[in-house]
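Chemist: Here is my input, please return the structure:
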Amino acid sequence: MRLVGRDGHGIELRIDGYQFPDAEDERLRTSWLMIAGTAYGPEGSWSFRWQALTPPDAVHLAAWLRTAEAGDTLRFTEPNLSLALTARGPDETVLRIGLDLEFSPPWRKHIRAGDPYTIPARLSTADLLAAADDWAAESARFPG
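Modeler: Next up, the predicted model:
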């Protein structure tokens, strides 16, 4: 999924499999998804990979991208990723992407959650909906 604005700032995310793909217990095997991505911020770009979403979280993310209203914030159990919709118009959506802990830029290491590095992303509405569709298709491959 690509959430990168016209100015080149944003993130690309993909599901990189289950955290425990070989576990005998199916509940453990499908409990966490490995999320890999690249962030593009005003200060530079970097890549990350961590068990950051559950399969239901992934489904919820796609739905949120389609239906969130300005002022809505999406957070998860693992605080690595958050999204806030700061504005939504007919042709443009503005997201504030929060990247914390293992998703933080390499120059900003800290050990406590709650102070994410934020990236504003100005997206066309069409690009946002395409990203939601891409994410929904990808997360459907990883049921929980």
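Chemist: use CA for all of it now, contacts and neighbours both
Modeler: Noted.
Chemist: Where do the strands of the protein begin and end?
Modeler: 2-4, 10-18, 33-41, 44-53, 73-75, 81-88, 92-99, 117-124 (DSSP state E).
Chemist: residues in contact with the first one?
Modeler: Put plainly, it is strand 2-4. 10-13, 40, 121-123, 127-128, 131 (C-alpha atoms under 8 Å, 6 or more residues apart in numbering).
Chemist: Another sequence for comparison is provided below:
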Amino acid sequence: MVVLLSDHATGVELRLVGYQFPETRGDAYDDNWLVVAATVTTPEGSWSFTDPCLLTDEAREVSVWLRAAASGAVGVTAPDRDGRLWPDTWFVEPVLGFSLAARSDEAAVIRIHLSSEAIPPWRRDDSADIYQYAVDVMVEKEALLHAADHWDRALASFPPR
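Modeler: Below is the predicted model of the structure:
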């Protein structure tokens, strides 16, 4: 299953590939890392990454956050006093994060924060701070709910071990 957040110019496709360690190792922490594959398309260009960046419990937070954003329960995130944007939802590995950039009655602008292995190849030499590279995607609220449902279906194959 793929979760696709996209508008006419920008898109982020997330897919769960599998556990980082297919065989359990007897370590509840290491046994629960999930590999995420992503394809990102922006007006600047397109790129892909694959990284073990979410724990199984963290992965469940993604659909919860998408549903909350669709329902209006997530507030718009403004830049801090230094002009930096921080995600509302972030994870142990600082590769992905999510925040709400704007909302209307019909749609929301989802900001996907990308760091480390997830930033575009042409920006990897930059000294960009963590989570400061972001992709904004305008998504209708129904599409957010659909993406959350797809994510949950994909997660069903990857229970906590």
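Chemist: related to what we said a few turns ago, dump the strands of the first structure into JSON lines; add mean neighbour count as well.
Modeler: Shown next, in JSON lines, are those (neighbours: other C-alpha atoms under 10 Å):
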{"stretch": "strand 2-4", "mean neighbour count": "22"}
{"stretch": "strand 10-18", "mean neighbour count": "20"}
{"stretch": "strand 33-41", "mean neighbour count": "20"}
{"stretch": "strand 44-53", "mean neighbour count": "17"}
{"stretch": "strand 73-75", "mean neighbour count": "16"}
{"stretch": "strand 81-88", "mean neighbour count": "19"}
{"stretch": "strand 92-99", "mean neighbour count": "22"}
{"stretch": "strand 117-124", "mean neighbour count": "21"}
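Chemist: nearest to R27 of the first structure, of those strands?
Modeler: Evaluated with C-alpha to C-alpha, the strands of the first structure place strand 10-18 nearest to R27 of the first structure, the distance being 11.2 Å.
Chemist: how close does that closest one sit to the second structure?
Modeler: Taken over the aligned residues, the distance from strand 10-18 of the first structure to the second structure averages 0.6 Å (mean C-alpha distance after the TM-score superposition for the first structure).
Chemist: Strand 33-41 and that strand, what's the angle between them?
Modeler: 160 degrees (axes from the mean of the first three to the mean of the last three C-alpha atoms, to 10 degrees).
Chemist: Sweet, I'm off.
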